[in-house]
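In: Sequence unavailable; structure follows:
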């Protein structure tokens, strides 16, 4: 940072810019700033390009899995008796399946999360690699490298998870680009440095996907209902939210993009509880068209409804069922929710399962397989690992718990076990007979970056952080027919190196942006 300026003043100004850019959350009915890094953090340009290029492959893979009832059932049938939440989802899926699925168009607004894993032993053998990525000032001396050469030989791209529901921070990731370009200028970097913060249009692309789904809904409604005049010419997008939502401003960015780019599409924002309190607000007609407060709904966009706590009673589960059985396009549909589990993800790491959906001679197959971290469901019933394999990995884990993470099989974030908590929880899992509900995964160690975290105490102190890189995806398909399949931008979240969980809205991590190296 070349300018002679009081650094605390720089941080105060950067924090004020973050407020201006809407990097905010709602906490106890008050508006609070979200933590974000002062500067964008170094990320290898070639590896960002790689994960962007394979996002369409992941979108298509999980769409194909969602259509394979036999495969889904073979994996989930063992966990349904133990997990009431998954059992409820399965019941909705089976009920709508037996009733007849009217709406075969599936909309996915996804995010695939990765860590750029640096083996500690390899780091010692090649310290230059870590130094190139240590902090933005140092990284700025190296031009971005998009070449196909193996310029980052000790870094491995490893997928942490794939998210299908309430995929967050697409809106604020778009805002972080401007935030970090401002910060680079504020800190005295040359104008060319801002060009190394890549554009992100996740909010815009999500909005465009919702608009395309609305258009497809109208065409399919007219085809199925045999009419062109009685349906609404502008059916709405219904967003399902939590009444205690912290991450409301990220949600609003996506909706504002939809309103600005597609002003003819009405939007409604409702909670499950509003329908529970007054069931007359939600109506399904004889053709299974969905109406909310008298407005026809084309798309149900869930930003809520992905953990057991979101379904506190049978009335809310019934609201979910009514939405699912309707003609509206769901984002995500119940099939996508069922495949968005750690067990399905673990199953796909096995070549024999992946080849069921992707041709094994294809580049897509090789690329997808290269990103998979080692995962071990703790029961042989799934046919993923043998009992001997499970026993061996459990013994290794008990001896070296720092090399593993224990995760519940369903998505939703958090609830993972690290370090010395892993052996304790492992014993509890087996003692209580719930091994089918957990997955053991190799622990990933991303390279360490030094940066400053704004909107936190001691924001002027340089901190050691690690990042998790997410790639957004937008997908619309109906069976084998694909209407849209693209990567839709990126997200970098970072957390202090000593932190295990990384939820930004929950206060564990911070928003970041890539600085291409």
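Out: That came through fine. All figures in this text were calculated on a predicted structure; none of them were measured in a lab.

In: From here on, just use CA atoms for contacts and neighbour counts.
Out: Noted.

In: for the nearest residue to residue 386 once chain neighbours are set aside, what are its contacts?
Out: Spatial nearest neighbour of residue 386, excluding adjacent residues (CA to CA, 6 or more residues apart in numbering): residue 380 at 5.3 Å. Counting by CA atoms under 8 Å, 6 or more residues apart in numbering, residue 380 touches 386, 387, 390.

In: By neighbours, which of the residues you listed wins?
Out: residue 390 (18 neighbours; other CA atoms under 10 Å).

In: My guess is that residue contacts residue 376. True?
Out: Yes. Between residue 390 and residue 376 there is a contact under CA atoms under 8 Å: 6.9 Å.

In: pretty sure residue 484 is in contact with residue 476, am I right?
Out: Yes. Between residue 484 and residue 476 there is a contact under CA under 8 Å: 4.9 Å.

In: so what sits against both of those two?
Out: Counting by CA under 8 Å, 6+ apart, the shared contacts of residue 484 and residue 476 are residue 209.

In: Which one's more surrounded, those two?
Out: residue 476 (26 against 17).

In: right, and that one touches residue 110 too?
Out: No. With contact taken as CA under 8 Å, residue 476 and residue 110 are classed as non-touching, separated by 11.1 Å.

In: Need the contact partners of the helix or strand containing residue 17.
Out: In this assignment (DSSP states H and E), residue 17 forms part of helix 7-20. Outside helix 7-20, the residues that touch it by CA under 8 Å, 6+ apart are 33, 38, 179, 182, 183, 186, 187, 454, 455, 459, 460.

In: Pasting the second one now:
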């Protein structure tokens, strides 16, 4: 029997021996299967040339949660609402956005096509929807510095403004870890003086954001059109989720679809960009409403499937962030049709561009954050989460020195293109070769970033039904939901709604779960720095503010149920009064 060392602060929770590891493995596999913590296996099993019979396996996860300093978690959660507003204002500032991306466009066709759509819509005054929904995820890693001394602090890796995924599976991972910690490891409570395993309300928070946008669209329709101008009978309003044709992370999406329906009664329809191009059109008699032909179950109660139109209230992109999502001009046509429509976009094309690496680099320049944020404390909070970022276009001050430093010490840098989804960055000798072969103009399509140095720790990985133990590092993602205009004058929703923790081998450069580099995990909040080893009471109360989506949902439900209860109570009291009065002879 092998025992494990639990003295390391990075392993506050660990199996005591191999037998307990086996029990954790079996319980985790069962829990994953019953809660939808699954991903479609690569390829699936093909039944014929047109259909694929999907096969599923558990999502790659950590067997137990990983330690994270509580003060850093609180800091990242509080930054989410500032990032929400910052991104919305950047997206609204078209001239600055175009100027910032100008040097990228000659050597980045994908970004150029996105910019062309943005210019076509705004230049022709065809942007008929001023409200935008942002579902963002800001990713951070603990940075120990080159010397490794001092308490590690979270530094931003990137901000994701399109297709920020794994929110629903992350909610299920938290459920898994709560179950394992209590049932197998025997901890009766999920909080103590030494650790907190926080709740994760991401799934409900994202659904709440989509439902709020759906409600706002319907409100706009009711204001703009009189009851005598109703929409065509049978046209069902719905959220449209744009997906990839070969999506593996389908459970993460379906869990959100189910939550959106069960909790808020909002219908969600899935389609690819190509299907939008083929089956959608704009209703020009109203305000460019996006209508999509879709097979639906008949409203008459019959089981036959008929073709009907759905009216898209919110276009929610879970695809469209990578050049591979546009294999033909059809996908570009679908994207442009959506952007021209009255649907609330998540994200809009400008919101998408606001998440590019070039924008991230530009925000590090003196005075740029102050252009968008008026509160000095907000500016300092955002700036403190940056590491060194360097523009490489010839006009950028210090570009030549940054290239020389990266070629001389490539282990300290990462070279990033304007891409999302993982697997695109260049490191070490690949970085040197790329910089040496590119012209000064070609380098402008990239940015250089100082490499974050996270402290490694031991972790237990669950992949392909087996447990592996290895040296790991973690990356915390915090989800934000913003609904409002770009100026911040009308803010309907601005919340930090949950978290995602990804753990990967310390030897791995990339961090994407879908790309196969990392596994899903949960943060186990522990004391750090001056609070080392002991969690003070202030953190227990502070963490309550980060169940915003749950609080909103519970408050709505409280008032709905509470109002009904008060009404029944009032009626009952009145009837009791009448009965008592009759008995006492006051009423004849």
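Out: Structure's in. What do you need? Quick caveat: nothing in here was measured; it's all calculated off a predicted structure.

In: For stretch 370-378 of structure 1, buried residues please.
Out: Across stretch 370-378 of structure 1, burial judged by 16 or more other CA atoms under 10 Å covers 371, 372, 373, 375, 376, 377, 378.

In: again with stretch 485-503 of structure 1
Out: Across stretch 485-503 of structure 1, burial judged by 16+ other CA under 10 Å covers 485-497, 500-503.

In: likewise stretch 389-405 of structure 1?
Out: 390, 393, 394, 397, 398, 401, 402, 403, 404, 405.

In: what sits against the most centrally placed residue in structure 2?
Out: In structure 2, the residue lying closest to the centroid (CA atoms, centre = their mean) is residue 164, at 3.4 Å. Contact analysis of residue 164 of structure 2 by CA under 8 Å, 6+ apart lists 135, 136, 137, 318.

In: Trace the first one over to structure 1, please.
Out: Right, the one you point to is residue 135 of structure 2. In structure 1, residue 135 of structure 2 lines up with residue 109, judged by TM-score structural alignment.

In: Please name the spatially closest residue to that match (chain neighbours excluded).
Out: Nearest one to residue 109 of structure 1, counting by CA to CA, 6+ apart, is residue 474 at 4.8 Å.

In: Now do residue 225 of structure 1 against residue 98 of structure 1, distance only.
Out: Using CA to CA, to the nearest Å, residue 225 of structure 1 is found at 20 Å from residue 98 of structure 1.

In: ok, the two, which is more surrounded?
Out: Taking other CA under 10 Å, residue 225 of structure 1 and residue 98 do not tie; residue 225 has more neighbours (13 against 9).

In: so where's the longest strand in structure 2?
Out: Determined from DSSP state E, the single longest strand within structure 2 is strand 466-484.

In: Now do the shared contacts for residue 390 and residue 376 of structure 1.
Out: Counting by CA under 8 Å, 6+ apart, residue 390 of structure 1 and residue 376 have no common neighbour.

In: picking up where we left off before, please identify the one among the contacts of residue 380 of structure 1 that lies nearest to residue 480 of structure 1.
Out: Closest approach to residue 480 of structure 1 among those (CA to CA): residue 386, at 33.6 Å.

In: Residue 495 of structure 1 and residue 463 touch, don't they?
Out: No. Taking contacts as CA under 8 Å, residue 495 of structure 1 lies outside contact range of residue 463: 9.5 Å.

In: I figured residue 142 of structure 2 was touching residue 150, is that so?
Out: No. Residue 142 of structure 2 lies out of contact with residue 150 (CA under 8 Å); the separation is 11.8 Å.

In: Look at the two and report which has more neighbours.
Out: residue 142 (24 against 9).

In: which SS state does that one fall under?
Out: Put simply, residue 142 of structure 2 is strand when judged by DSSP: H, G, I helix; E, B strand; the rest coil.

In: Appreciated, that's everything.
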